[in-house]
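K.L.:
Predicted model, plus sequence, below.
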Amino acid sequence: MVQVTPSASKAVRDFMQEKNLVSPLRVFLNQSSCCGPSLGLRVDEETLETDDQVVVDGQTYLIDKGLGVMTGGVTLDFIDDNGQQGFTLTTARPMGGGSCDCSSGSCGSGGCC
């Protein structure tokens, strides 16, 4: 299940109109080598049999049913704080994952730190 806050819904609508897009948006699992799994959001033309679909304010969001079960549900929000803007995806259940020691640089360049 995907929940979308009002601020995220407006930001998505504005983005999709600006880019002249009408495609669904997919919440997906982004595997990372040292930081563990994280969630991502992308435009996706393909709806699969294993997808749950949620429509919020006319926008379709897709999430694999298994990912939905694993996360316990996902909330999409849009943050606008002191010039820092962006979407956030939070889960009802912690996803766990790897650890990262930023002080030692153990992740290498481009790590999670």
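P.N.:
That came in fine, so what should we check first?
K.L.:
Every contact and neighbour count from this point should use C-alpha atoms.
P.N.:
Will do.
K.L.:
Quick one: residues contacting R42.
P.N.:
Shown in contact with R42 (CA atoms under 8 Å, 6 or more residues apart in numbering): 25-28.
K.L.:
Pasting the second one now:
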Amino acid sequence: MEPGASQALKSFLADKGILKPVRIDLNFSGCCDSSLCMRVDNISETDFTLEIDGLIFIINPETYELVGEVTISYVDEMKRKGFMLTSSKPVGEWDGFSVSDIKL
């Protein structure tokens, strides 16, 4: 978790009244490479879990095997605002370039 990302994520979830864990997952758009995304979800029995700064992150073992460790940063620039997820095993040529919100 990069500096600033934790507080931005906590604020986003608090503003929506969400207390559930955040799942790291793959998003398949159909036209481009898959990309990493975050969504609010429940923990399943097989999920890997990690608590960072009071936030609970979950990822299923298959996704973790494909993407490895994930770094979350927060971007607040003039034309880009949101969370950027970068994996230790890039999932596509644009890994780490796009920003996203959390799917509810």
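P.N.:
Sure thing, it's come through. Note that the coordinates shown come from a computational prediction; the quantities given were computed from them, not determined experimentally.
K.L.:
could you pull out the helices for structure 1?
P.N.:
6-18, 65-71 (DSSP state H).
K.L.:
a markdown table for those, including distance to F78 of structure 1?
P.N.:
Below are these laid out as a markdown table (distance: least, CA to CA, whole Å):
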| stretch | distance to F78 of structure 1 |
| --- | --- |
| helix 6-18 | 4 |
| helix 65-71 | 19 |
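K.L.:
want to throw those into JSON lines with distance to C34 of structure 1 and mean neighbour count?
P.N.:
As requested, the helices of structure 1 are exported to JSON lines (distance: least, CA to CA, whole Å; neighbours: other CA atoms under 10 Å):
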{"stretch": "helix 6-18", "distance to C34 of structure 1": "29", "mean neighbour count": "15"}
{"stretch": "helix 65-71", "distance to C34 of structure 1": "20", "mean neighbour count": "16"}
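K.L.:
G86 of structure 1 is nearest to which of those?
P.N.:
Checking these against G86 of structure 1 by CA to CA gives helix 6-18 as the closest, at 9.1 Å.
K.L.:
what's the mean deviation for the closest one versus structure 2?
P.N.:
Compared with structure 2 after fitting, helix 6-18 of structure 1 deviates on average by 1.0 Å (mean CA distance after the TM-score superposition for structure 1).
K.L.:
What span of structure 2 is that helix aligned with?
P.N.:
Mapping helix 6-18 of structure 1 onto structure 2 (TM-score structural alignment) gives residues 3-15.
K.L.:
returning to what we had before: and which of the contacts of R42 of structure 1 is nearest to Q59 of structure 1?
P.N.:
Of all the contacts of R42 of structure 1, L25 has the smallest distance to Q59 of structure 1: 7.9 Å, by CA to CA.
K.L.:
what's the neighbour count on the closest one?
P.N.:
Using other CA atoms under 10 Å, L25 of structure 1 is surrounded by 22 other residues.
K.L.:
mind listing what it touches?
P.N.:
Applying CA under 8 Å, 6+ apart, the residues near L25 of structure 1 are 41-44, 59-62.
K.L.:
do N42 of structure 2 as well
P.N.:
Residues near N42 of structure 2 by CA under 8 Å, 6+ apart: 20-21.
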